[in-house]
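Trainee: Predicted structure and sequence below. I'll ask about it afterward.
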Amino acid sequence: MTPHVQITAQDIHQIAWTMVDLHGAQAIGYADEAVTDLDGQGLPESADAWRALRSVMEDALAGRLNRDGAVTLH
């Protein structure tokens, strides 16, 4: 059984910016691959985490997300 780890909104924000810094727009493709692989393995919660990360990376790349701003979940 996979242990449950609490990932905060701030964690996702930081990981998203790290991925964008390292890979630029290609980070979106990496997230898409992870989602496909994890869904294929029957791990929907892990796939959902990558979907959330992908969404934040999209906002970062589009300039809708401030690197140093407060993180709020809706």
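Mentor: Looks like it came in fine.

Trainee: hey, let's count contacts and neighbours off CA atoms from now on
Mentor: Will do.

Trainee: Please tell me how far the most centrally placed residue in the chain sits from Met1.
Mentor: To find the centre residue of the chain, average its C-alpha atoms and take the closest one (Cα atoms, centre = their mean): that gives Leu53, at 1.3 Å. In this structure, Leu53 and Met1 are 23 Å apart, going by Cα to Cα, to the nearest Å.

Trainee: Included below, for side-by-side comparison, is a second structure:
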Amino acid sequence: MTPHVHITVEDIRQIAWTLVDLHGPQAIGYADEAVLDLDGQGKVEGADAWRALRSVMEDALAGRLGRTGSLSIH
């Protein structure tokens, strides 16, 4: 059984910016690959986490998300 880990909204922002800083727009492609792989393995929660992360990376790349400030995920 995999233990559940509590990841905060701020953690997601930091992870997203780290991936964007390291890979630029290609980070979106990496997220897409992770989603496909995890969905294929039946790991829906993991795939959903990557979908959320992808959305935050898109906002970062488009200039809609800063590195600091208020952030909410719906």
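Mentor: Now that the structure is in, tell me what you want to look at. Since this is a predicted model, take the numbers as computed values, not measurements.

Trainee: still on that earlier bit, now do the host helix or strand of the residue nearest to the centre of structure 1: everything it contacts.
Mentor: Under the criterion DSSP states H and E, the helix or strand holding Leu53 of structure 1 is helix 44-61. By Cα atoms under 8 Å, 6 or more residues apart in numbering, the list of residues contacting helix 44-61 of structure 1 from outside reads 12-13, 15-17, 19-20, 24-25, 27-28, 31-32, 34-36, 38-39, 65-67.

Trainee: quick one, helices of structure 1?
Mentor: In structure 1, helices defined by DSSP state H lie at 9-23, 26-40, 44-61, listed in chain order.

Trainee: Which stretch among those helices is buried most, on average?
Mentor: When you average the neighbours per residue for each of those (mean count of other Cα atoms under 10 Å), helix 44-61 leads with a mean of 18.
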